[in-house]
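Chemist: Curious how this folds, go ahead:
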Amino acid sequence: MTLFHNGTVWTGLSEVPVSDALLVADGVIAGLGDAARSAAAEGEVEEVDLEGGFLMPSFGDGHAHPMFGGLEYVGPAVRPCGSVAEIVEAVRTYAEAHPDEEWIVGASYDGSLAEGGLFDARWLDEAVLDRPVVLRAWDYHTVWCNSAALERAGITADTPDPELGEIPHRDDGSVLGTLREWGAIDLLTAVMPPQDEDVRIAALGTAADYYLARGVTWVQDAWVEPGDVDTYIEAARRGALRMRFNLALYADPRHFDSQVEHFSKVKRRVDQLGSPMLTANTVKFFADGVVENETGALLAPYCSGLHRHPGGQERSDSGEKVGMTVWEGDSLSEAARQIDDLGLQIHIHAIGDAAVRQALDAIEYAAEWNGPRDRRPVIAHVQLVDDADLARFAELGVIPNMQPLWAQMDALMTVLTIPRLGQERADKQYRMRTLEQSGAPLAFGSDWPVSSGAPLDGIAIAVSRQTSDGQPDGGWVPEEILTIDRALTAATAAVADQAFGEGVWGRLVPGASADLVWLDGDPRETAALDLPGLRIRGTYLRGAPAFTAS
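Modeler: Okay, here's the model as predicted:
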């Protein structure tokens, strides 16, 4: 048995939010407060002195991409780069150090470093001319490549925009070197050699290292393709999964009819494996793209005349751009119905207000068709919601899984987002408090590696709506600021509920798994801007140390 004491124990329960001791036996919580001390007195106990710190349920991440995140550490280090020149130099340095690599692959460059997010292949040619270079942008919806990569993929000035993708061109008609959305990106990945399986399994280990050091023990991998399933299963067989993962299998409208049977087979394979670290209960849909490259689907057109805009996206009757609808007509509703009929959880990426409405319609249709059950559908991101759709989340039991770190006036927001939406519409983004107060079961995710996977980084924004330097005074759209208790709940118990894990983890109650994080201070008494500086002293999975600060 292990007794945690001499600190604050935050249970995550509204009726009894705090205690001063917690006992763990055989991986589960055996008691709190006096009951914990009494039980501890009856047997051999290892004591953990919290030293005045804060013990709470470990965090969950309700929407992320751990495979992508782990693989970022394998290629050129472009994420820290603050200019195009720095990226080019990082690629050059990596290529020189790895002369035997046939392709140079990396992520995630800052899409705001070039006007309109449009990057030229010739810039990368300065670093590497004789081998393909492929870099994913921070949003993972955009790729920047060199001329050799375009040549390998057979992309020329005559290549038409593919379904669900764009190929921007220079003024002279030649291909620029930026590819938008997976329809275009697939032209590259189709000719890229597969990564070594050991490298991919090691990437999951890197992701676990990252998450456990930040207090996270469960993550929703929100974009899983067939090869990824094989990697996860092999990692589980090797005992290489050191935290809990749930797989959301990617539904592609171009191939959905052939995918449905595959989804059922994957769930059976994972269930039969019987790993406590791996489930496959979810299917992931994309309803649109992202605002920053104008593929997020909007009810009203994007603001025009601000940047160069390649063609290929949907336009309103007036010819103005309204973004990209991934599933045409009622196809998303029909696909969601089929997934729901299999008993799998629906998880829909929806950024723009048109996409959010389509996602809500699809979930409503599936529920009406298949009848009542505990389905817990998820709409991820929910950047813009039309006023008429706000109440529908609570009415339909839809979980808005939101990324609080994005609700700030950073360079991404000011350079790429607001110019495309206009100020009035921009001020209605990330309405977390409005949704939470409507009764919607708000949960948090990070979208790592798109943005930081540290929950405290996002919570700091949720409770302040300010940048790290405290801007703007009083917070951006301050009426959407959450209380610290609601933000902590959104990152713990609410994610457990999303994962059908209530009673198992996410709250500190007797009988629950002892999935814990020990902070060196009380976040409820910490200034918002200081929250990211709270030190993670330890992370525990079923009572066993999974991370210990050195």
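Chemist: make it CA atoms for all contacts and neighbour counts henceforth
Modeler: Will do.
Chemist: okay, now His255: neighbour count?
Modeler: Close neighbours of His255, defined as other CA atoms under 10 Å, add up to 9.
Chemist: Can you tell me how far it is from Pro301?
Modeler: 29 Å (CA to CA, to the nearest Å).
Chemist: same thing with Trp223?
Modeler: Distance from Trp223 to Pro301, by CA to CA: 28 Å.
Chemist: OK, contacts around the residue lying closest to Leu212 once chain neighbours are set aside?
Modeler: Distances taken as CA to CA, 6 or more residues apart in numbering place Phe547 nearest to Leu212, at 5.8 Å, with adjacent residues excluded. By CA atoms under 8 Å, 6 or more residues apart in numbering, the contact list for Phe547 reads Leu212, Ala213, Gly538, Thr539, Tyr540.
Chemist: In JSON lines, list those residues along with neighbour count and secondary structure.
Modeler: Converted to JSON lines, these look like this (neighbours: other CA atoms under 10 Å; DSSP: H, G, I helix; E, B strand; the rest coil):
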{"residue": "Leu212", "neighbour count": "26", "secondary structure": "helix"}
{"residue": "Ala213", "neighbour count": "20", "secondary structure": "coil"}
{"residue": "Gly538", "neighbour count": "22", "secondary structure": "strand"}
{"residue": "Thr539", "neighbour count": "29", "secondary structure": "strand"}
{"residue": "Tyr540", "neighbour count": "23", "secondary structure": "strand"}
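Chemist: Greatest separation within the residues you listed: which pair is it?
Modeler: Ala213 and Tyr540 (10.5 Å; CA to CA).
Chemist: let's see this one next to it:
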Amino acid sequence: MSATLFTGGVVWTGRHDQADTDAVLVVDGVVVTLGDDARTQGAQAETVDLAGGFLMPSFGDGHAHPLYGGLEAVGPAVRPCTSVDEIVLAVKQYAEEHPDEEWIVGASYDGSLAPGGLFDARWLDAAVPDRPVVLRAWDYHTVWCNSVALERAGITADTPDPVLGEIPRRDDGSVLGTLREWGATDLVMAVMPPRDEQVRIAALDTAADYYLARGVTWVQDAWVEPADVATYVEAARRGALRMRFNLALYADPRHFDSQVTHFAEQRRAVADAANPLLTANTVKFFADGVVENETGALLQPYCSGLHSHGMRNWEGDSLAEAARQVDDLGLQIHIHAIGDAAVRQALDAIEHVVRVNGPRDRRPVIAHCQLIDDADLARFAALGVIPNMQPLWAQLDALMTVLTVPRLGVERADKQYPIRTLDTSGAPLGFGSDWPVSSGAPFDGIAVATSRRTSDGEPDGGWTPHEILPIERALSAYTAGAANQAFADNDWGVLTPGASADLIWLDRDPRATAPLDLPTVAIRATYLRGAPAYRAENGADS
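Modeler: Okay, here's the model as predicted:
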């Protein structure tokens, strides 16, 4: 038997009906008791002195892409680049340092660095003229290629825009080099050689390093294809997983009829790996694209009119029917919906499932919810739909001011990310990061949720300040809210007797920290089932 007593600091249980305490006793990875009882029963236990710090449930990330995030470290370092020239230089240097790599593959460049988010193949040709270069944008809905990559994919001036995709062109009709949405990006992805499996498994380890250092012990991988399932299963069999993952199997409207017949088989493969850290309980749908590409589906047209109302990936009632089939399998529905038209379609699909299949504990998720029509706000609570929000996005940063607001207009833009409105409506709010699209550090997102300001403090008083969320509600959305989404509310997400001891030890109380200072809260240690999964050097995370 292994027993640990955590004491000497403030303990936040994460339960709204329980006050703070100052001690937790953990036995064999499970919370046994709290407060005075913990000290009495844990008199002989190993003691962790919190040194005046703060202990709380660990975070969960309800929407992310950890495999992609881990793989970013393998290619050219384009994410930190602040100009097109910097990106091109990073690609050139990487290519020179890796002369034997047949394809140069990287992510995630900043789509706001070129007018309209449109990047020219010739810019990459100047760096690497003789090998294919493929870079994903930060949004993962867009790819920038050099000319060799376009040639390998057979994309020419005569190639029509594919279903669910766009191939932007120059004034003379030639292909520019930017590909938008799956129908177009898949043309290149289909001819790229697969990554070595060992590299992919190592990427999951890289992702675990990233997350555990930020206090996250569970992640919803929100886009998993069959090869990705195989990677996770192999990692699980090798005992190479160091945190909890739930997989969302990707539902493609172009191939759904064949895909759905394999979902149960893929779920079984995960179950057969018999690793408690890995589940596959969810199916991921994309209802639309993103506002920055003008592919997010809107009820009213974009200001530019270039793409009118955006793009719906599922026509007619096909999303509702596909969701019903997924629900028939007992799998959780998880729908990417950015625009208000996509959110309405997603809610309609879930309402259809409830009406046809009857009541059960299904906990459907709509991720992002960037824009919601007023008439649809109350439907989340009524249908029990979890709005999984990315709070970091609710700020007037360059992405918002350069790409988003001009496409939506100020009045409509000011209705984005109604986090507090949804929370007070009774919707079961959960948070996620969409890492590596944006930072996977929960405190980066919580800082924005509780201020609606940029890291520079702009604007004073916050953007749409009526949507500012109280700090404890923000913490809960990243802990108990994530556990609720994972059907794990009796297992982790709060500190209560019988729960898994998934914990984070902070250097100070985030509730007493100014919102803009929350990203500086240091994580001293992260515990999974009572065992340290991450420890900061010298007792503090730098």
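Chemist: on that earlier part again, which residue in structure 2 aligns with the residue nearest to Leu212 of structure 1?
Modeler: Applying TM-score structural alignment, one finds that Phe547 of structure 1 aligns to Tyr534 in structure 2.
Chemist: Likewise for Gln498 of structure 1?
Modeler: Using TM-score structural alignment, Gln498 of structure 1 pairs with Gln485 in structure 2.
Chemist: Repeat that for Asp427 of structure 1.
Modeler: Asp427 of structure 1 maps onto Asp414 in structure 2, by TM-score structural alignment.
Chemist: Okay, the residue lying closest to that match once chain neighbours are set aside and Gln395 of structure 2: tell me how far apart.
Modeler: In this structure, Asp414 of structure 2 finds its nearest non-sequential neighbour in Thr464, 6.5 Å apart by CA to CA, 6+ apart. Look at Thr464 of structure 2 and Gln395 of structure 2: by CA to CA, they are 9 Å apart.
Chemist: Just confirm the residue nearest to Leu212 of structure 1 is within a helix.
Modeler: No - judged by DSSP: H, G, I helix; E, B strand; the rest coil, Phe547 of structure 1 forms no part of a helix; its state is strand.
Chemist: What separation is there between it and Arg507 of structure 1?
Modeler: Taking CA to CA, one finds Phe547 of structure 1 at 20 Å from Arg507 of structure 1.
Chemist: Then Val517 of structure 1?
Modeler: As defined by CA to CA, Val517 of structure 1 lies at a distance of 12 Å from Arg507 of structure 1.
Chemist: Please enumerate the shared neighbours of these two.
Modeler: Pro57.
Chemist: just to revisit the earlier point, the residue nearest to Asp414 of structure 2 -> structure 1?
Modeler: Counting by TM-score structural alignment, the partner of Thr464 of structure 2 is Val477.
Chemist: mind checking how far that match is from Leu32 of structure 1?
Modeler: 39 Å.
Chemist: List the buried residues of stretch 514-525 of structure 1.
Modeler: Judged by neighbour count (16 or more other CA atoms under 10 Å), stretch 514-525 of structure 1 contains these buried residues: Ala514, Asp515, Leu516, Val517, Trp518, Leu519, Asp520, Gly521, Asp522, Pro523.
Chemist: cool, stretch 416-427 of structure 1 as well?
Modeler: Quick answer for stretch 416-427 of structure 1 (16+ other CA under 10 Å): Leu416, Thr417, Ile418, Pro419, Arg420, Leu421, Ala426.
Chemist: cool, and stretch 123-141 of structure 1?
Modeler: 123-125, 127-128, 131-141.
Chemist: hang on, isn't Phe4 of structure 1 packed against Leu23?
Modeler: Yes - counting by CA atoms under 8 Å, Leu23 is a contact partner of Phe4 of structure 1 at 6.3 Å.
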